[in-house]
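Colleague: Okay, sequence plus prediction incoming.
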Amino acid sequence: MARQLQEQLAARFPVGKRLRVLDVGLGQGMRALRLARAGHWVTVLERDRTRVLQARRALAAEPKGIRARMRIVEGDGRDTGVHFPPGGFDVVLCHGVLMHAEEPDPLLAGLARMLAPGGLLSLLVRNGDASALRPGLRGDWAAALSALGATARLPRPRTSPDEKVPAGPEAGARADRLADMTATLAGIGAPLRAWYGVRVFTDTAFADTAADDAEPPDDLEMLLAAEEQAGRTDPYRAVAALLHLCGVRG
């Protein structure tokens, strides 16, 4: 995922340019920190106060130059226009947020307005076109049938190999189809320019290593190499658990 984003940044912007980046949804905070450490100006918008406080404490331990380049704002991703002027960012990231939004279109339109001309919009969404595959591979036929019936809420995938996936209806998350997202991005003025599959193999490969004391697979390096290649190759990327979509503001 980090490599895919770096590839898109390198393709869209001059080498050495310090980019203005808006990251909507903090996650674990490492994505924003990596970008700040690389020399970019990063603003994080996060609505969860606990995460904001934790991130500010973590940022305080970073060198002065990185602290100066990274700003953490408490607020909702749907209210970007309240916090920032239109066209103020070269890159807008929204990874793992849309799956929790009941009405994603207004959020997406607001994110696109934050982009300067030629700016990159990077999204990570659930893949609604392959939602029955993983429950089917696990033998969870009820979930597979539900997904095949185009249900709107599906079990949430792992966001890292060591994360335990919660069960029950509270774990549900939206899923989006590639064709629908392509049309939406065109409609908000940030047409899709590239897309990748994320977690083609790793969800099932890490299924038996969710315990806290579990060892990573012996062939981890080869697994990650295969995952990286499959995420760029048809038809494999189309059955990934997640889709990484990259749109460019016209």
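Modeller: Ah, there it is.
Colleague: use CA for all of it now, contacts and neighbours both
Modeller: Fine.
Colleague: how close does Glu227 get to Trp141?
Modeller: Distance check for Glu227 against Trp141: by Cα to Cα, to the nearest Å, it reads 26 Å.
Colleague: hold the first one in mind and look at this next one:
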Amino acid sequence: MLAIPCRKKHKPSEVSLVPNHPKMASMAFSTAFFTPLHDFTHARANPTPSSPSFPFIKSSFASSKSTFFQPGFSLQTSSNFPRTLVKSTSFSVHARAATEKTIYDFTVKDIDRKDVPLIKFKGKVLLIVNVASRCGLTSSNYSELSRVYEKYKNQGLEILAFPCNQFGMQEPGSNQEIKQFACTRFKAEFPIFDKVDVNGPFTAPVYQFLKSSAGGFLGDLIKWNFEKFLVDKNGKVVERYPPTTSPFQIEKDIQRLLAA
């Protein structure tokens, strides 16, 4: 727990400079306490009078250069002060737990809504992609994914396709319509799964894992249809590709992992 550093006692000559009025004294303390935090905090907008407010902390708060993490600094919270600060060790524990996970820790539903434990793909190289049926990238990606799969499936490659309707609402159909479209028009033989969210509060757990394992240019946000993740034989994400990357452009990376 953090502790508030003791306030320096004023010499008798300095005490007279501090207002004796309770309200003024409170203002003096507030200014002295919160001014140092102003440079790296955001004030909560419209705080409610019924609950104490605390500035939201930027990501730099956890930096080793932050005042809060310098040796000898501590902050003690009173009984009515919100306990929003946690020990820095919790950040490293959470990060370590995330990196220890693999793709095999997840179970997903296939296009027929049957459970599929991803551990069934253990020992294989996986190319995971969020697909859509009405996107400008649909034809080229489905065609190339099918050809890459046909070429390497007997060498240990699996392509896992997850339909998603979050980008321009370009995957509006039912699971059966998606299945018929992919299998009939593009002869897709690789596994297609249940429609999922890849961003937002309802993000599928498997995509939470994928994004946390390989942050992209805009952090962990999936940018559009046909973003791709390459997973090695140990279930670890090793590469992430933007939607405009052709499946053919990934062949060398696939070959390298297959040979490992």
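Modeller: All right, it came through fine. Note that the structure is a prediction, hence the values are computed from the model and not measured.
Colleague: TM-score of the superposition?
Modeller: With the length set by TM-score structural alignment, normalised by the length of the first structure, the two chains reach a TM-score of 0.26; 91 aligned residues with a Cα RMSD of 4.6 Å.
Colleague: Please compare Glu227 and Trp141 of the first structure by neighbour count and tell me which comes out ahead.
Modeller: Glu227 (20 against 13; other Cα atoms under 10 Å).
Colleague: Could you identify the longest helix within the second structure?
Modeller: helix 138-152 (DSSP state H).
Colleague: which element follows it toward the C-terminus?
Modeller: Toward the C-terminus, helix 138-152 of the second structure is succeeded by strand 157-163 as the next helix or strand (DSSP states H and E).
Colleague: Just want the angle from that next one to helix 138-152.
Modeller: Orientation check (axes from the mean of the first three to the mean of the last three Cα atoms, to 10 degrees): strand 157-163 of the second structure against helix 138-152 gives 150 degrees.
Colleague: just the strands in the first structure please.
Modeller: Assigned by DSSP state E, the first structure shows strands spanning 20-24, 41-46, 70-74, 89-95, 115-126, 154-155, 172-173, 192-198, 242-248.
Colleague: Just send these back as a markdown table, with distance to Leu133 of the first structure too.
Modeller: Below are those laid out as a markdown table (distance: least, Cα to Cα, whole Å):
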| stretch | distance to Leu133 of the first structure |
| --- | --- |
| strand 20-24 | 29 |
| strand 41-46 | 32 |
| strand 70-74 | 37 |
| strand 89-95 | 22 |
| strand 115-126 | 13 |
| strand 154-155 | 12 |
| strand 172-173 | 16 |
| strand 192-198 | 14 |
| strand 242-248 | 12 |
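Colleague: could you dump those strands to CSV with mean neighbour count and distance to Leu220 of the first structure?
Modeller: Converted to CSV, those look like this (neighbours: other Cα atoms under 10 Å; distance: least, Cα to Cα, whole Å):
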stretch, mean neighbour count, distance to Leu220 of the first structure
strand 20-24, 23, 29
strand 41-46, 23, 31
strand 70-74, 18, 32
strand 89-95, 23, 24
strand 115-126, 23, 23
strand 154-155, 23, 25
strand 172-173, 19, 28
strand 192-198, 21, 16
strand 242-248, 24, 20
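Colleague: Pull out the buried residues from the longest helix of the second structure.
Modeller: 138, 141-150, 152 (16 or more other Cα atoms under 10 Å).
Colleague: just checking, Ile128 of the second structure touches Val238?
Modeller: No: with contact defined as Cα atoms under 8 Å, Ile128 of the second structure does not count as touching Val238 (11.7 Å).
Colleague: which other helices and strands contact the longest helix of the second structure?
Modeller: strand 157-163 (3 or more Cα pairs under 8 Å, 6 or more residues apart in numbering; DSSP states H and E).
Colleague: right, so of the strands of the first structure, which gets closest to Lys64 of the first structure?
Modeller: Closest approach to Lys64 of the first structure among the strands of the first structure is made by strand 70-74 (10.2 Å; Cα to Cα).
Colleague: before we move on, back to that, overlap of the contact sets of Ile128 and Val238 of the second structure?
Modeller: 229-231 (Cα atoms under 8 Å, 6 or more residues apart in numbering).
Colleague: and those residues, which of them are in strands?
Modeller: Using DSSP E, these in strands are 229-231.
Colleague: on that earlier part again, Ile128 and Val238 of the second structure - which one has more neighbours?
Modeller: Here Ile128 of the second structure and Val238 are compared on neighbour count by other Cα under 10 Å; more neighbours surround Ile128, at 21 against 13.
Colleague: Helix, strand, or coil at that one?
Modeller: Under the three-state scheme (DSSP: H, G, I helix; E, B strand; the rest coil), Ile128 of the second structure adopts strand.
Colleague: Please tell me how far it sits from Val231 of the second structure.
Modeller: 8 Å.
Colleague: Ok, Asp115 of the second structure next?
Modeller: 20 Å.
Colleague: More neighbours: the two, which one.
Modeller: Val231 (24 against 13).
Colleague: Excluding chain neighbours, what is closest to that one?
Modeller: Nearest residue to Val231 of the second structure in three dimensions, chain neighbours excluded: Val237, at 4.4 Å (Cα to Cα, 6 or more residues apart in numbering).
Colleague: how about that neighbour, what does it touch?
Modeller: So Val237 of the second structure contacts 210, 213-214, 229-231 (Cα under 8 Å, 6+ apart).
Colleague: For burial, what's the neighbour tally of the closest residue to Glu158 of the second structure other than its chain neighbours?
Modeller: Distances taken as Cα to Cα, 6+ apart put Leu126 closest to Glu158 of the second structure, at 5.0 Å, once the chain neighbours are dropped. By the criterion of other Cα under 10 Å, Leu126 of the second structure has 25 neighbours.
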